[in-house]
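>>> sequence and computational prediction follow.
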Amino acid sequence: MTEIRRGTLQEQTFYEQVGGEETFRRLVHRFYEGVAGDPLLRPMYPEEDLGPAEERFTLFLIQYWGGPSTYSQNRGHPRLRMRHVPFKVDQAAHDAWLRHMRDAIDELGLSEEHEQTLWKYMTYAAASMINSPG
C-alpha cells in the first residue's frame, strides 16, 4: 500500500462539498420563488424581472463559499450593507427573508453539518442587513 503524504490532498471548499454551482442555483432560485410572492420583500426588488437579482445573489454565494470569483469580476467588492441602504430592512423584512431562505435550504437535502453551516451564515447575513428599527 502506498502511503499518502500529509498535505498532498487538497481540501474541498464548502462550494464543492455541497455540489457546486448547481446547488447554489437551486437554492437561490427557490428563495426568489418565495420572494416573488412576498408583499413585504417584492417591492425591494425594483427590476420587473427578478432574474438579474437572482443571478447576482447566486454569483455572490458561489464566490463566498469558494467557487469562481465571477461576482467580484463583474461587480467589484460585494459591499452588501451599502447595496441595501436604499431599502428599509427592518425586523419584519429580516424575518420574511429568512423564512424564504429556510424553505430554500430545506429543499436542498444537504447533510446536517452543511445545512447548519449555511443556515448560520444566512442568519448572520440577514441580521447584518437590518438598517431600520421596527
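That came in fine, so what should we check first? Residues are numbered from 1 along each chain as shown.

>>> from here on, contacts and neighbour counts on C-alpha atoms
Fine.

>>> straight-line length of stretch 102-120, end to end?
11 Å (Cα to Cα, to the nearest Å).

>>> show me what counts as buried in it.
Neighbour-count burial for stretch 102-120, with 16 or more other Cα atoms under 10 Å as criterion, is recorded at 102, 104-105, 110, 115, 118-119.

>>> which residues are in contact with it?
Stretch 102-120 has contacts (Cα atoms under 8 Å, 6 or more residues apart in numbering) with 14, 18, 23, 26-28, 30-31.

>>> one more to weigh against that first structure:
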Amino acid sequence: MTSTAPDDSPLRADTLYAAIGGHETFVRLVEEFYRGVATDPVLVDMYPEEDLGPATERLTLFLEQYWGGPGTYSETRGHPRLRMRHAPYKVNPDARDRWLTHMRAAVDSLGLAPLHHAQLWDYLERAAHSMINTFDD
C-alpha cells in the first residue's frame, strides 16, 4: 500500500512516516514542540526570526524527510548538515536538556504505539546529544 505526500508524490508504506500518520502527525509533533520552545528563554533566543513559523516549517520538513516522507527539505534547503547549521548557536548540555524536555512532551502527546514512540525518541535523543558544541554556560 502506498499513500501520497502533500505534493501528491507516492510514498512507501513501510516507513515510520507512513506508519505514524504522515504529514499531519509530524505537523502536530513540531507544533507542540515549538509551543514549549516559545516559553523557554534559553531556546527561543536561538531563533533569529521574529516568530517560530519558519523554524516550525524547517523542522517539519526535515523530520518528514528523515523518516521516509517527501524530500522537500533537501529540495529547498540542500543537505541537512545539522551540526553546521547549529554551529552559530551555543548548544551546551543545558540547551540540549531543554530541547529534549520540550521534544519529549511533544512526542508523548502523539500517543504513538510503543515501538514507533521508541524509534522516534531514540533518534531525537541521539540527535540532540550530537548537537552539543560547547560545555560553556
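Nice, I can see it. The structure presented is a predicted model; accordingly, all values stated were derived computationally and were not measured.

>>> buried ones only from the contacts of stretch 102-120 of the first structure, please, as a ChimeraX command.
Filtering the contacts of stretch 102-120 of the first structure down to the buried ones (16+ other Cα under 10 Å) takes a single ChimeraX command:
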select :14,18,23,27,28,30,31
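
>>> in contact with the aligned partner of residue 66 of the second structure in the first structure, which residues?
Under the alignment by TM-score structural alignment, residue 66 of the second structure pairs with residue 64 in the first structure. Residue 64 of the first structure is in contact with no residue at all, counting by Cα under 8 Å, 6+ apart.

>>> the aligned residue in the second structure for residue 84 of the first structure - how many residues pack around it?
Matched by TM-score structural alignment, residue 84 of the first structure corresponds to residue 86 in the second structure. Neighbour count of residue 86 of the second structure, defined by other Cα atoms under 10 Å: 14.

>>> try residue 126 of the second structure
Using other Cα under 10 Å: residue 126 of the second structure sits among 10 other residues.

>>> map it across to the first structure for me.
Using TM-score structural alignment, residue 126 of the second structure pairs with residue 124 in the first structure.

>>> what's the farthest-apart pair in the buried residues of stretch 102-120 of the first structure?
The most widely separated members of these, counting by Cα to Cα, are 102 and 110 (12.4 Å).

>>> related to what we said a few turns ago, of all the contacts of stretch 102-120 of the first structure, which comes closest to residue 75 of the first structure?
residue 28 (18.1 Å).

>>> mean per-residue distance, the helix ranked longest in the first structure to the second structure?
Longest helix of the first structure, by residue count under DSSP state H: helix 112-129. Superposing on the second structure and averaging over aligned pairs (mean Cα distance after the TM-score superposition for the first structure), helix 112-129 of the first structure comes out at 0.4 Å.

>>> where do the helices sit along the second structure?
Under DSSP H, the second structure gives helices at 16-19, 23-38, 41-44, 53-66, 72-77, 82-86, 93-109, 114-130.
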